[in-house]
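> coordinates only, sequence not included:
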């Protein structure tokens, strides 16, 4: 497949991404942090748009959270946008200070 073909195939793949919502929340937060250079602003904005579309909650401009497992989906996004683990980091945490607003956003208790 040509590089252009791979790009189009990747675009269709990220357009179909969805984060699966389990029946029961495991009480863990998945936090995504990214640091994309200013000269790649369009890539950064496109990533933010996709995270919003996937249902992530934005804590800060480059800090997003989701209560559900998303490693596979982020691996696809990381590949599509050509990002490294130095530019995009995933954390799994047991608590986030003042998480009431986040829980309300996701409709979880």
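Noted; the coordinates are in hand. All values reported here derive from a predicted model rather than from experimental measurement.
> for the rest of this, base every contact and every neighbour count on C-alpha atoms.
OK.
> mind listing the helices in the protein by residue range?
Per DSSP state H, the chain carries helices over the ranges 3-15, 41-53, 71-81, 100-106.
> against which helices or strands is the third one packed?
Going back to what we said before, that points to helix 71-81. Contact analysis of helix 71-81 by 3 or more Cα pairs under 8 Å, 6 or more residues apart in numbering; DSSP states H and E lists helix 3-15, helix 41-53 as its packing neighbours.
> of these, give the one that comes closest to residue 27.
Closest approach to residue 27 among the helices and strands packed on helix 71-81 (Cα to Cα): helix 41-53, 20.6 Å.
> next up, a structure to set beside the first:
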């Protein structure tokens, strides 16, 4: 898998299985049947694992003459983000907007740029201004955990509001009625 390339549905299935099972061999993958699909053959699983390994999403190890694969931290984060976004799509909106305001110093510019992308692409936020983001989804808890882990919590403020001007525009952005 080339760097920067998006993960396709088949790769998500592999990552989801590894998240659920911990580690699996190629042989174990060939035993799995997805509804409405042909079972995977040994070669296609091997190629998929090779792509995911090159992308840094999985690692392999040998045990009893078999290759077992498990998620890397990058792979785990990728599949958890995807599952989180899927969960957001099916939840009913509670009518509240979550707003994140942050001000990271220039010395943390790389983090600032990374967090902007993270908020927009993986946590379902929309930029109101350069350092002000909004979402209708209840994701502040997840964001707070990440920020504490990265020692960046002190640069962020959270707001939950029930009214905001130009709300109809935001509802269109998020596909709300």
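Received it, and whenever you're ready, just let me know what you need. Fair warning: this is a prediction, and the values are worked out from it, not measured in the lab.
> on that earlier part again, which among the helices of structure 1 is found nearest to residue 64 of structure 1?
Checking the helices of structure 1 against residue 64 of structure 1 by Cα to Cα gives helix 41-53 as the closest, at 7.8 Å.
> whereabouts in structure 2 does that closest one align?
Here helix 41-53 of structure 1 aligns to structure 2 at residues 109-121, judged by TM-score structural alignment.
> by how much does the matching stretch deviate from structure 1 on average?
Following superposition, stretch 109-121 of structure 2 is found to deviate from structure 1 by 0.5 Å on average (mean Cα distance after the TM-score superposition for structure 1).
> contact partners of that stretch?
Applying Cα atoms under 8 Å, 6 or more residues apart in numbering, the contact partners of stretch 109-121 of structure 2 are 104, 125-127, 131, 133.
> give me that answer again for 10 Å
Defining contact as Cα atoms under 10 Å, 6 or more residues apart in numbering, one finds that stretch 109-121 of structure 2 is touched by 81, 85, 100, 102-106, 108, 122-127, 130-135, 143, 147, 150, 152.
> with stretch 76-86 of structure 2 instead?
7, 11-19, 57-58, 70-72, 74-75, 87-88, 118, 121-124, 137, 139, 142.
> now the match of helix 41-53 of structure 1: buried residues?
Of all the residues in stretch 109-121 of structure 2, those buried under the rule 16 or more other Cα atoms under 10 Å are 112, 115-116, 119.
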